[in-house]
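K.L.:
this is the structure alone, sequence omitted:
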């Protein structure tokens, strides 16, 4: 869970996740959205991969990133439980 919150602590990485919510994108497409160098973006991508928040698929020289929403959901649910929030785990629990 620490790696997830480390990844989420940076506004650039949060914006990358927001963009990936719309659709998978290549590293070049994502990098074009930010006024930073490609090596800086590569470092952000590595943090997101280490936190298991994104999948990276390489085809030749192109890397396509996809959001792994279930990992983010699990981390946020775990965080909420640390503070004593009881969240329903299924539709049956919500009845």
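P.N.:
Good, I have the coordinates. What you see is a predicted model; the values in this text were computed from it and never measured.

K.L.:
CA only for contacts and neighbour counts going forward, please
P.N.:
Fine.

K.L.:
so how far is residue 61 from residue 8?
P.N.:
Per Cα to Cα, to the nearest Å, residue 8 is found 27 Å from residue 61.

K.L.:
tell me, how many residues neighbour residue 67?
P.N.:
24 (other Cα atoms under 10 Å).

K.L.:
who are the contact partners of it?
P.N.:
17, 20-21, 24, 53-55 (Cα atoms under 8 Å, 6 or more residues apart in numbering).

K.L.:
report the central residue of this protein.
P.N.:
Against the mean C-alpha coordinate of the chain, by Cα atoms, centre = their mean, the closest residue is residue 53 at 3.6 Å.

K.L.:
in stretch 54-63, what's buried?
P.N.:
54-56 (16 or more other Cα atoms under 10 Å).

K.L.:
what's the answer for stretch 35-49, then?
P.N.:
Per 16+ other Cα under 10 Å, stretch 35-49 contains these buried residues: 41, 44-45, 47-49.

K.L.:
which of those residues sits closest to residue 12?
P.N.:
Within the buried residues of stretch 35-49, the smallest distance to residue 12 is 7.7 Å, found for residue 44 (Cα to Cα).

K.L.:
put this beside the first:
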């Protein structure tokens, strides 16, 4: 459980969780939203994955990341993002991306 709290202690990782709240995204799509190096983003994604808050799935040549809805902490964070001035716009954007993804299928 300490790795979950460690993962949630970072504002950047909480924002990544908000961005993944509705949509499955590649590391490149996530990196496009945050101003950080790819190695730094990879470390954040690794910490979130190791904490069980997100999962990854290889689709073709890309790895897609998504929120693990069954994880209680991920679900609580997803709920609390609705009240966060920084996280809510990311969740709204994630919802729009998820809608586009569904429309393309």
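P.N.:
Perfect, thanks for sending it. Remember, predicted model here, so these are calculated numbers, not experimental data.

K.L.:
and of the buried residues of stretch 35-49 of structure 1, the nearest to residue 28 of structure 1?
P.N.:
residue 41 (9.5 Å).

K.L.:
average distance between the host helix or strand of residue 64 of structure 1 and structure 2?
P.N.:
Taking DSSP states H and E as the definition, residue 64 of structure 1 sits inside strand 62-67. Once fitted to structure 2, strand 62-67 of structure 1 is off its aligned match by 0.6 Å on average (mean Cα distance after the TM-score superposition for structure 1).

K.L.:
buried residues in whichever helix or strand comes after that strand?
P.N.:
For strand 62-67 of structure 1, the following helix or strand on the C-terminal side (DSSP H and E) is helix 69-82. Using 16+ other Cα under 10 Å as the test for burial, helix 69-82 of structure 1 gives 71-72, 75, 77.

K.L.:
Serialize those to CSV and add fields for distance to residue 13 of structure 1.
P.N.:
Converted to CSV, the buried residues of helix 69-82 of structure 1 look like this (distance: Cα to Cα, whole Å):
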residue, distance to residue 13 of structure 1
71, 15
72, 13
75, 16
77, 20
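
K.L.:
picking up where we left off before, let me know the closest of the contacts of residue 67 of structure 1 to residue 34 of structure 1.
P.N.:
Looking across those and measuring by Cα to Cα, the closest to residue 34 of structure 1 is residue 17, at 13.1 Å.

K.L.:
filter the contacts of residue 67 of structure 1 down to just the ones in helices.
P.N.:
17, 20-21 (DSSP state H).

K.L.:
just the buried residues out of those, in PyMOL syntax.
P.N.:
Restricted to buried positions by 16+ other Cα under 10 Å, the PyMOL selection for those reads:
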select buried, resi 17+20
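
K.L.:
out of the ones in helices among the contacts of residue 67 of structure 1, who's nearest residue 28 of structure 1?
P.N.:
Nearest to residue 28 of structure 1 among these, counting by Cα to Cα, is residue 20 at 13.0 Å.
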